[in-house]
Structures are given as C-alpha cells and as structure tokens.
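Trainee: Here is my input, please return the structure:
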Amino acid sequence: MASESIGPQTESQRIVIVPGMGCVPVRECNWYAWLQDKLESDPTSRFTVVLQDMPDPHAARESNWLPFIRNTLKFDEKSILIGHSSGCEAIMRLLETDKVRGIILVAACHTDLGSEDEKASEYYNRPWNWDRIRSNAEWIVQLHSPSDKCIPVAEGRFVADQLKSEYMELERRGHFMGGELPEVLKVIRQKCNGL
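Mentor: Predicted structure coming up:
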C-alpha cells in the first residue's frame, strides 16, 4: 500500500502547439519556441511540449493538418492543445470528434473572413458543432485582442460565446505575433496546478 507513494511521479503533461498559417520554420515564429522552452526547462514541472513544422504550412488545409496532428504530433484525452490563428480552427475541428483535457485558443475565428486563402483551408465549408467541441474539453481558454488586424475581435467574441470559454481580451496585442506570451504560460501553470 505505501509503495504507491514512494518515488517521484514520472507522468508528464503532454502539450501540443498548433501554429498559425505560414509559420515555418515554426521555432522561429512568434512565441511558440519561447513557450516550449519555458515549460520544458522549468525543473519543477513535468511538461512534454510538441512543436513541429506543419505540412502545407502556407495553406493550412484541414485535410493535411488534422491527420498530421492526430498521427504525427499525437494527443489523447489527457493532452492540452494550444492553437494560434489557423491552429485554433484545426483544434476546433479536431474536437468535433476527439476528447482532450483542455484547449487554449489564441486569435480564433469561425468564418473565412472573406479571404480566398482562408476559404481554401477547408475549415469553413460546413457549420461548427459548438456543443460537441465544448463537451470534448474539460476546459477552454481563449485570448483575443481588439487591436488584431488579421482577425476582428468580433470573431473571437463569437467563438467565446459559442464555446462558453474563459475569455481574455488583451489590449494592444495585435495578432499575438510577439516572441513571448506569458498569459498562456500562466494559464497552463494554473490549470495544471503547478505540475
């Protein structure tokens, strides 16, 4: 009986970062590598962070991205998925069928924004199953900025309303293309209770 509590716990929290369209090489884009390094270098935490270049990075087509996330990046019901821009839409489509522990959506949208490139990505060619997405995650956190020139804040607010997400609207952050995003780091640490 007592042996169960002897020795360090070795299970780690798997986190998969799904980048935005055009982000290649991914480690040189935005805050992705910064977040991975912060999570994996902290000696008090046990995180495994998956960050890889995506196939078809400039079109971000659902037909290429979803199989790659499932089969190469890999996740399960205990994983946390973090998406940025087009990565949010990929995660939302995944959660129409797959369960995860939690998701963080940074600059999400739900329409093609009138863009032919976005329309070609395949995410917007059918209605969203908001109930299924919501029920397939224990928690959903979302970040958006009113100063985002790529995705209007109304898009993020609509997604937040449909998903009943914990919604943070951050002033003057644009499309979150800076080298750091401490708010996401803080969310992960809070949700994982300092894991």
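
Trainee: contacts, neighbours, all on C-alpha from now
Mentor: Noted.

Trainee: Quick one: the strands in this structure, in order.
Mentor: Assigned by DSSP state E, the strands in the chain fall at 13-18, 47-50, 80-84, 100-106, 137-144, 166-169.

Trainee: distance between the fourth one and the chain's centre?
Mentor: A distance of 5 Å separates the C-alpha centroid of strand 100-106 from that of its chain, computed with CA atoms, centre = their mean, to the nearest Å.

Trainee: Does anything pack onto that strand? Which helices or strands?
Mentor: Applying 3 or more CA pairs under 8 Å, 6 or more residues apart in numbering; DSSP states H and E, one finds that strand 100-106 contacts strand 80-84, strand 137-144.

Trainee: Any idea how many residues pack against the nearest residue to residue 100 once chain neighbours are set aside?
Mentor: Nearest non-adjacent residue to residue 100, counting by CA to CA, 6 or more residues apart in numbering: residue 77, 4.0 Å away. By the measure other CA atoms under 10 Å, the count of residues near residue 77 is 13.

Trainee: this one as well, want them side by side:
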Amino acid sequence: MTPGIINRHWYKWLQAELVKIGFDAIAPAFPDEKEAKDSIWIPFILDNLGVAENDILIGHSSGAMAILRVCEQVKVKGLILVSAGYYGHDVDQLWNWKKIKANAQWIEQFHSSDDPFTPVDSSRHIAKEVQSTYHEFNDRNHFLCTEFPDVIDVIKYRCGLS
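Mentor: As a prediction, this is how the structure comes out:
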C-alpha cells in the first residue's frame, strides 16, 4: 500500500483485514513522504519492495500516482487507486496509459466528488484512459477515514473470495 504511512487513515485497518483473510500485506514507511517524488518513490517500490505479477497494489492520493508509474514498468494482478490525481490533459504524453492498462489484469478506482485535494475530473480522466472500474461517491472527501470496507469487498470479489 502506498503511501506507506501505516498509522494514518485506513491503512493499518486495511492491512489487518487483508491479513485476516489470508493475504500478505505490507505498508512500509516511504522515504520523502511529504514531497512524494517519482524519482524517489518509484525506485523504492521497485527495488526495495519488489513487485510481482500476482501482486495487488493499492495507492491513495500521491500513492495512486506512484503505483500507476510502477505499472508502466511491471505487470501486476491488480491496481486499486484511491483519490488518484492527474493534472491536465497536456500531460497525457508523459503517461503510458496503454502500458498501464496492459500491465494490470484489472484496475479499480475510488473517488469522491467532494475531494478538496484531487479534482474529480482528473480521476475520471484516469478511469477513461485505463478503463478502470470506477466508483464515485459524493460524500467521502479525500478518503481520510479509519476504515474502508469497499477496498476489502473489491479485493474479495476480484480474487474470487466473495
């Protein structure tokens, strides 16, 4: 899970819930937490965590953008993007949407129209480009809650556990 700030929001809860149903789940502390630079986060994910074809990557906010970048380079089972940001259509050439789509067996996305940090249009744009299954709410803000059962439900469904 990225960003790996385990004591914030729903991350610790999700990690515990995933372990309960038999998954290995990690949410390590990330370097450069405040700035979330691709030049630091992407090598950290690829070199220190390792990513395999059977992995499900979960990213929130800047972490969602990081796992999209990772998926440009490696194949994964699935991506779960929460409040995924994307800033401007002129940046499309900098993203390899086709590669992301090809490298993930499935992509689920969560966003709330009342998110004060990430514009809903940017998340909708990502959904269109990668053809994710898109879940939009109007009352979840930036998903700064302490529990997030929707993510568990999606993982169970995608892994044939529900």
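
Trainee: coming back round to it: need the winner for burial among the helices and strands packed on strand 100-106 of structure 1.
Mentor: Counting by mean count of other CA atoms under 10 Å, strand 80-84 has the highest mean neighbour count of those, with a mean of 25.

Trainee: so that one matches what in structure 2?
Mentor: Structural correspondence for strand 80-84 of structure 1: residues 56-60 of structure 2, per TM-score structural alignment.

Trainee: count of neighbours near the residue of structure 1 sitting at the aligned position of residue 72 of structure 2?
Mentor: In structure 1, residue 72 of structure 2 lines up with residue 96, judged by TM-score structural alignment. Burial measure for residue 96 of structure 1: 17 neighbouring residues, criterion other CA under 10 Å.

Trainee: Settle this for me: residue 96 of structure 1 is touching residue 127, isn't it.
Mentor: No: if you go by CA atoms under 8 Å, residue 96 of structure 1 and residue 127 don't touch, sitting 11.0 Å apart.

Trainee: which residues does residue 146 of structure 2 contact?
Mentor: Going by CA atoms under 8 Å, 6 or more residues apart in numbering, residue 146 of structure 2 touches 8, 9, 10, 11, 13.

Trainee: so of those, which ones are in helices?
Mentor: Assigned to helices by DSSP state H, the following of those qualify: 11, 13.

Trainee: Contact partners for the residue nearest to residue 100 of structure 1?
Mentor: Applying CA under 8 Å, 6+ apart to residue 77 of structure 1 gives the contacts 98, 99, 100, 101.

Trainee: where's the second one relative to residue 166 of structure 1, distance?
Mentor: What it means is residue 99 of structure 1. 18 Å (CA to CA, to the nearest Å).

Trainee: Among those two, which residue is more densely surrounded?
Mentor: residue 99 (20 against 13).

Trainee: What sits closest to the more buried one if chain neighbours are left out?
Mentor: Nearest non-adjacent residue to residue 99 of structure 1, counting by CA to CA, 6+ apart: residue 136, 4.4 Å away.
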